[in-house]
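[1] Quick one: sequence plus predicted model below, questions after.
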Amino acid sequence: MERIAKEYCYKDPPWRILDRTEEKTMSVTVEDRVGGLTEGSTGRLARFVLETDWGMIPETVRHTGVRCLVNIVGNALGGVQDLAIQRLISTLRPVSGPPQVAIIGRREFFDPPSAAFINAASSNVLDFDDTHFPSVIHPSAPVYAPLFALLQHDAVSGQKFLTSFILGMEIACRLGCAVSPQHYHRGAHITATCGVVGAAIACGKMRELNMERLVWAMGISATCAGGLVENLGSTAKSVGVGGAARDGLMAALFAEAGIDSSPIAIEGPRGFLAVGADKPDPAMLTRDLGEDWEIERNALKAYPSGVVLGPVIDAALELAGKVDLAQVAKIVVTGNPLLLERADRAQVETGREAKLSIQHSVASALLGRAIGIGDYTDEAVARLDVRRLRSKVSARPSADFALDAARLDVEMLDGTTVSATVDHARGSLTRPISDDELSEKFLSLARWGSSQVKNDRLLHTLWSVDKLADMRAITRLCTAA
């Protein structure tokens, strides 16, 4: 039985084009079409998402989901006034559809895909979001933003929202693990490429798609996957994250409307895994599914910079105030090879580049004895004292250091050396920031970019999101007065 499209009317959101009652009359199932699909990775993931409800999610995983939501909304509030986001908003405004969805921290409303794009990009632009350490994905931004775009017209409970949010991040992280580390080394920005699939799954769950359409949503989103590591340190990086949120939303809506895809778009011989890595690990997609949760390996950053810089900043802060900076001859940073691959940038000209600079982060931490958003602005990069000190910083790789570890050796003009070693950075899995620290981070971000939002009330509501009957209470609070 084919679905019949109804005439689109601006008073209705785009996902109401089709009559939901027709969905219930569909008799074709995935098994009918492709036989044993449910034994494949794509089908098993879709069935897991379809069958998992709030009561099946462990309490620790639920709390992790709430923490991730508090963190990412705070990032959106902090990033929305960034010049890059303002330029994106100005560009999208004249080409967007009817305004329906709020932009977090602002007064404007945009069409759902554009709002998903902007909210995801603003959540990522400060590099203060979250990191799934095994895959180095920042999963929250591309997954929560399209879910917010679906909240404006229908009452969705906090538990339903969190279930969709958690499952979307879980699938994105598992997909990232299945193609790591080759995917990233090839130059694919894994947050965008895997995040789009997580976004589609999350939206499909919230839209209550059946298994067939969840499979289609995954296939459609996988064909939209894109993003380049080469663009890290530029605004294009956040454009990729915004695109993942927008395309994930549209993939779910397309699938709901009956747009199909290959049933094995993820694990097929020319599917996402094969294209994304030389030696992918398909078993990682479904190993201990529902028992071992990858989302619990997602950590919240303590500093607004690339995650590889966390231990470097910790080491510099440990030595700040203990050495006479006027007597420093040279500073040597030793860390994980990925630290140098991503962040060995001695010559930086902008604050955005500096977020991925060992040299700038060390100099700023030593001089300021603290690190915040203001240390990664164009003005901070241009400071003469910062430029002089970062010229003395060099770095060397060592496979003996984990991603969250580093050592800082400061050699003085008199030949003595002062050192600091960090085994696990603040904001890592071993040293996570506490709920209280997360609340302070949220309020600090909100003060930076969205002072007109009722931030204290919003924070309180976010911490109790699982008690909400209607998530629109949060989206209203996110809008500037």
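    All right, it came through fine.

[2] From now on I want contacts and neighbour counts done on CA atoms only, so please keep to that.
    Will do.

[3] got the contact list for stretch 172-189?
    Residues outside stretch 172-189 that contact it (Cα atoms under 8 Å, 6 or more residues apart in numbering): 132, 134-135, 137, 139, 190, 194-198, 226-230, 273, 276-286, 294-295.

[4] before we move on, what about stretch 150-166?
    13, 53-54, 57, 61-62, 65-66, 100-101, 112, 143-144, 147, 201-203, 205-206, 295, 465-472, 475.

[5] next one: stretch 312-327
    Taking Cα under 8 Å, 6+ apart as the rule, stretch 312-327 contacts 333, 358, 361-362, 365-371, 405-408, 412-413, 418-422, 425-426.

[6] Drop anything exposed from those residues.
    333, 358, 361-362, 365-367, 371, 405-408, 412, 419-422, 425-426 (16 or more other Cα atoms under 10 Å).

[7] Buried subset of the contacts of stretch 150-166 as a PyMOL selection?
    A single PyMOL command selects the buried members of these (16+ other Cα under 10 Å):
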select buried, resi 13+54+57+61+62+65+66+100+101+112+143+144+147+201+202+203+205+206+295+465+466+468+470+471+472+475
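
[8] any idea how far residue 475 is from the closest residue to residue 76 other than its chain neighbours?
    Sequence neighbours aside, residue 123 is the residue nearest to residue 76 in space, at 3.9 Å (criterion: Cα to Cα, 6 or more residues apart in numbering). According to Cα to Cα, to the nearest Å, residue 123 stands 15 Å off from residue 475.

[9] what's the distance between residue 331 and residue 365?
    13 Å.

[10] For the stretch 151-300 of the chain, just list every one of the helices.
    158-179, 182-185, 190-206, 211-223, 236-256, 272-276 (DSSP state H, counting those that start in this stretch).

[11] Switch these over to TSV; also include distance to residue 395.
    Shown next, in TSV, are the helices of the stretch 151-300 of the chain (distance: least, Cα to Cα, whole Å):
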stretch	distance to residue 395
helix 158-179	28
helix 182-185	20
helix 190-206	25
helix 211-223	37
helix 236-256	24
helix 272-276	30
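
[12] Alongside the first one, take a look at this:
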Amino acid sequence: MRGRSGCFGNPKPTNPKLVNRRKKGDVMAISATTSLAEFISNVRELPAVVCERAKLHIADTLACIYAGSASRAAALAKQISAREDECARIIVPGLGRWNDPALAALLTGVCAHADDFDDTSEHSMNGHPSAPIVSALIPTACMLGASGTDVVRAYAVGVEVACKLGVAVGPAHTSRGWHTMSTLGTLGAAAAAANLRGLDAVQTQHAVGIACSFAGGLLGNTGTMTKALHCGRAAHGGYLAAALAEQGFTAGADILEAEAGFIDALTDRSVDRIDLPGLGGDWELLRPGLAVKLYPCCSCTHLAIDGAIEIKGRHTFDPSSIERITCSVREECTHYLRFPNPRNGIEAKFSMTYTVAVALTRGKVTLEDFETTALDREDVAVLVPKVRMVACFDENEVGSIEVVLKDGQRFATRRAAPHGSPDDPPEWDDIIGKLRQSVARGTSCVPQQLEEFFVAIRGMDKLSKFVDLLETYL
């Protein structure tokens, strides 16, 4: 591993060992795979504003991991990863120490997405970038003794790669049924791990190629534990891709644009031209940015939840007096919100009817609302069939919610963007609140220790060893 202390400025000259060049007329053009590998290996330092945003999203993802460590999915995954060892150096937050870093990445990834509480890239990746990336970085950092600065930088690189590739593959990738967290997330995790390991451009090119063959995961498994496993497999694949490439393992040098390569196999895009505009210049963490989830359920429900909570706070009425509730959503959201009558906590996360009923009844939506026993609450259950979801093609109507009472009173509101999104960005207080809820669920809290943990999280880039942050709560 080589040290990294400079700044990301002018890129290095193209490495002559990078084998793929494509002729365009008289000009020899660098392939997209080569260009991506050079970017990943060249980044040394982040702009300060990118660093601050990266720290917030890493902290948010840690909250998701701690919360998910108490999930049924994590408990089952732990059984087949039974290598826990109190003397080992690989930490899975909330679940202790493990001997095998690759399995630790898988287990961490399952925890990170078990509650569907992790951030999203709505405009570029159309999925969840941070969970697989952070889950691959934690065991890598434990193995290397990497600094907080190095982890923050590698994380930003991973997000940049996953999201820029999201633009390149286009919406047809998702419409074909691919889950971007387990396809693009695998490549983002590999990019982050390669950067943290200090791989050169040639090694990184192979890491990208290996990761492309690990990519997979079907949206048909939405509403099941396997959706969380997509995150675990992406982290596992990303970790292994970088580790294997460091040892000299090889892969296709132009795998992104090759015939039967990533773009050709998984999208409807032409491989003649693959654009990665603004790579490392217009950082995805800033523009368009990622959305932090303040509710542990599908992001398609969040506008309606915000609106329901607003209506409940502004008006005095008994939820039992409600006649009907109508929520307007983007048409594509109807494909995710497929459980009008959820049978368990996982399905409830993808249920507009249930989440809105909870918001109108309780004035909040928290982790405990998705415990299976919570679905039996009578006051919520009676509202569920009264919620109607309407697919809307007019962007000016998306996010509206109307509550009609039995006496004819009507209360309505519309939210253009959910709190936590780039248009209504979260503050550190939001993240600390989420961490407080999540750590309490996944560990035994000591209040003073918890406050010290929050201070350390905000200063993670100052840590000589990132793993010191995780030592507080195993």
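    Noted; the coordinates are in hand. For clarity, every value in this text was computed on a predicted model and none was experimentally measured.

[13] Mind checking how well the two chains overlap by TM-score?
    The TM-score (TM-score structural alignment, normalised by the length of structure 2) is 0.89; 449 aligned residues with a Cα RMSD of 2.3 Å.

[14] ok so, going back, what about burial for the contacts of stretch 172-189 of structure 1, which qualify?
    Of the contacts of stretch 172-189 of structure 1, these count as buried by 16+ other Cα under 10 Å: 132, 134-135, 137, 139, 190, 194-198, 226-229, 273, 276-277, 280-282, 284-286, 294-295.

[15] closest to residue 353 of structure 1 out of the helices of the stretch 151-300 of structure 1?
    Of all the helices of the stretch 151-300 of structure 1, helix 236-256 sits nearest to residue 353 of structure 1, with 11.3 Å by Cα to Cα.

[16] after superposition, how close is that closest one to structure 2?
    Compared with structure 2 after fitting, helix 236-256 of structure 1 deviates on average by 0.8 Å (mean Cα distance after the TM-score superposition for structure 1).

[17] re the thing from before, go through the helices of the stretch 151-300 of structure 1 and pick out the most buried.
    helix 190-206 (a mean of 33; mean count of other Cα atoms under 10 Å).

[18] To residue 448 of structure 1, which of the helices of the stretch 151-300 of structure 1 lies closest?
    The nearest among the helices of the stretch 151-300 of structure 1, by Cα to Cα, is helix 236-256 at 18.9 Å.

[19] In structure 2, which residues correspond to that closest one?
    Alignment of helix 236-256 of structure 1 against structure 2: residues 226-246, by TM-score structural alignment.

[20] in what helix or strand does the closest residue to residue 225 of structure 2 other than its chain neighbours lie?
    What sits nearest to residue 225 of structure 2 in space, not counting adjacent residues and going by Cα to Cα, 6+ apart, is residue 73, at 6.0 Å. Residue 73 of structure 2 belongs to helix 72-80 when assigned by DSSP states H and E.

[21] do you know how far the residue nearest the centre of structure 2 is from residue 205 of structure 2?
    The centroid of structure 2 falls nearest to residue 128 when counting by Cα atoms, centre = their mean (3.0 Å). The gap separating residue 128 of structure 2 from residue 205 of structure 2 is 23 Å, by Cα to Cα.

[22] Same check on residue 353 of structure 2?
    46 Å.

[23] for residue 45 of structure 2, same thing?
    Remark: distance between residue 45 of structure 2 and residue 205 of structure 2 (Cα to Cα) = 21 Å.

[24] can you check residue 242 of structure 2 too?
    Residue 242 of structure 2 is 10 Å from residue 205 of structure 2, by Cα to Cα.

[25] Same question for residue 445 of structure 2.
    For residue 445 of structure 2 relative to residue 205 of structure 2 (Cα to Cα), the value is 43 Å.

[26] what lines up against residue 206 of structure 2 once you look at structure 1?
    So residue 206 of structure 2 corresponds to residue 216, using TM-score structural alignment.

[27] Test my guess that that match contacts residue 264.
    No. Using Cα atoms under 8 Å, residue 216 of structure 1 is not in contact with residue 264; the gap is 9.4 Å.

[28] and the residue nearest to residue 225 of structure 2, what does it touch?
    If you count contacts by Cα under 8 Å, 6+ apart, then residue 73 of structure 2 has 110, 111, 114, 225, 228 around it.

[29] how about 10 Å then?
    107, 110, 111, 113, 114, 115, 224, 225, 226, 228, 229 (Cα atoms under 10 Å, 6 or more residues apart in numbering).

[30] which residues touch the first one?
    Meaning residue 107 of structure 2. 65, 69, 73-78, 80-81, 92-93, 95, 101, 135, 228-229, 231-233, 235-236.

[31] what about 6 Å?
    By Cα atoms under 6 Å, 6 or more residues apart in numbering, the residues touching residue 107 of structure 2 are residue 232.

[32] Aligned against structure 2, show me the partner of residue 437 of structure 1.
    Aligned partner of residue 437 of structure 1 by TM-score structural alignment: residue 430.

[33] From residue 78 of structure 2, how far out is that match?
    Taking Cα to Cα, one finds residue 430 of structure 2 at 30 Å from residue 78 of structure 2.

[34] what does residue 215 of structure 2 give?
    Taken as Cα to Cα, the span from residue 215 of structure 2 to residue 78 of structure 2 is 22 Å.

[35] So for these two, which sits in the more crowded spot?
    residue 215 (24 against 20; other Cα atoms under 10 Å).

[36] Test my guess that that one contacts residue 183.
    Yes. If you go by Cα atoms under 6 Å, residue 215 of structure 2 and residue 183 touch, sitting 4.3 Å apart.

[37] if we can go back for a sec, out of the helices of the stretch 151-300 of structure 1, which gets nearest to residue 344 of structure 1?
    helix 182-185 (16.0 Å).

[38] what range in structure 2 matches that closest one?
    Using TM-score structural alignment, helix 182-185 of structure 1 pairs with 172-175 in structure 2.
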